[in-house]
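Participant: Coordinates for the following, if possible.
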Amino acid sequence: MKGPCFPDLEVPIRVRYHETDKMGVVHHSNYIRYMEVARMAWLDALGCPFTRIEGGDTQLMITEVSCTYRAPATFDDLLQVHIILERWNKFRLSFLFLIKKEDRVIAKGGSALAAVSNAGYPVPLPEILLERLSELDVTAPQHHHD
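Facilitator: So this is what the prediction gives:
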């Protein structure tokens, strides 16, 4: 069976009113949530929903997260969260996120995840995830990462 041929995905997110602050812009903490929504969608598209990954003895723990803000988003803006698999090995995944409004990057972020046992000790990524990752076409054209 031929696996997925994408290392990246774009996920649309419409800004909801409760995600804005007193200044009328999206509160900074919500960009991290948008990245998580995109990461879950990416895993779903890969054929490894998070519930399946964490349904056994392995958890994926966030070990790093970052976000640089370039321009604000406001209520009802339609954002595109572009998630790109940057690196992976037997134990970790790293992603780049470009959050866009009208094709303009308004925030750039990243996250890294490590596999740990339910007791919190480092372990390899679940086998199903490793299989799907090995099937990715990482020779696909790379995108400009503003």
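Participant: Going by C-alpha atoms from here, please, whenever you check contacts or count neighbours.
Facilitator: Noted.
Participant: Arg132 versus the nearest residue to Ile128 once chain neighbours are set aside, what's the distance?
Facilitator: Nearest residue to Ile128 in three dimensions, chain neighbours excluded: Cys48, at 7.2 Å (C-alpha to C-alpha, 6 or more residues apart in numbering). In this structure, Cys48 and Arg132 are 8 Å apart, going by C-alpha to C-alpha, to the nearest Å.
Participant: Looking at those two, which is more packed in?
Facilitator: Neighbour comparison, Cys48 and Arg132: the larger count goes to Cys48, with 20 against 15 (by other C-alpha atoms under 10 Å).
Participant: Here is the second sequence; please produce its structure so I can put it next to the first one:
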Amino acid sequence: MISACHEHRVQLFDLDAMQVVWHGNYVRLFEQARSALFDRIGYNYPQMDTSDYLWPIVDMRVKFLRPATFGQQLCTTATLGEYENRLRIDYVTRADDHEHPVCSGFTIQAAVERHSGEMLYRTPDFLIERIRALL
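Facilitator: Model prediction:
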């Protein structure tokens, strides 16, 4: 499958009152890794914006496994899990040694025709072909 990684050093503003990474920041890390994945595919948000399709997130899951703290280097990997009927992207965020995950999850995006607002139950052919060319 196709994957991409986003690196992030935990800063003070990432922390909550308990001095661990605030849970909402993992969604931001997922987004940054997803954007890196879309860059690899050659279909990131600027290309989506000029296409006839919108790609809203219709489902999301985040599982917190262990806390991350100030100064740790995090690597969030986004991997394309499904692409024919929807885009399912799986995520794993690992700290420092990249061995132990601190967070995992997935997002699901569905194609919506820009002009009609109709959700499609199949990924447009041009994107399927682009993904298959990378596999």
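Participant: related to what we said a few turns ago, does the residue nearest to Ile128 of the first structure belong to a helix or a strand, and which?
Facilitator: Here Cys48 of the first structure is covered by no helix or strand, with elements defined by DSSP states H and E.
Participant: list the contacts for it?
Facilitator: Cys48 of the first structure is in contact with Ile128, Leu129, Arg132, counting by C-alpha atoms under 8 Å, 6 or more residues apart in numbering.
Participant: quick one: what's aligned to it in the second structure?
Facilitator: In the second structure, Cys48 of the first structure lines up with Tyr43, judged by TM-score structural alignment.
Participant: which element is the spatially most central residue of the second structure on?
Facilitator: Nearest residue to the geometric centre of the second structure (C-alpha atoms, centre = their mean): Arg34, 3.1 Å. Applying DSSP H and E as the criterion places Arg34 of the second structure in helix 25-41.
Participant: next one: Gly117 of the second structure
Facilitator: Assigned by DSSP H and E, Gly117 of the second structure belongs to neither a helix nor a strand.
Participant: Count the residues that sit near the equivalent of it over in the first structure.
Facilitator: Here Gly117 of the second structure is matched to Gly120 in the first structure, going by TM-score structural alignment. When neighbours are counted by other C-alpha under 10 Å, Gly120 of the first structure registers 11.
Participant: now do Ala114 of the first structure
Facilitator: Other residues close to Ala114 of the first structure by other C-alpha under 10 Å number 22.
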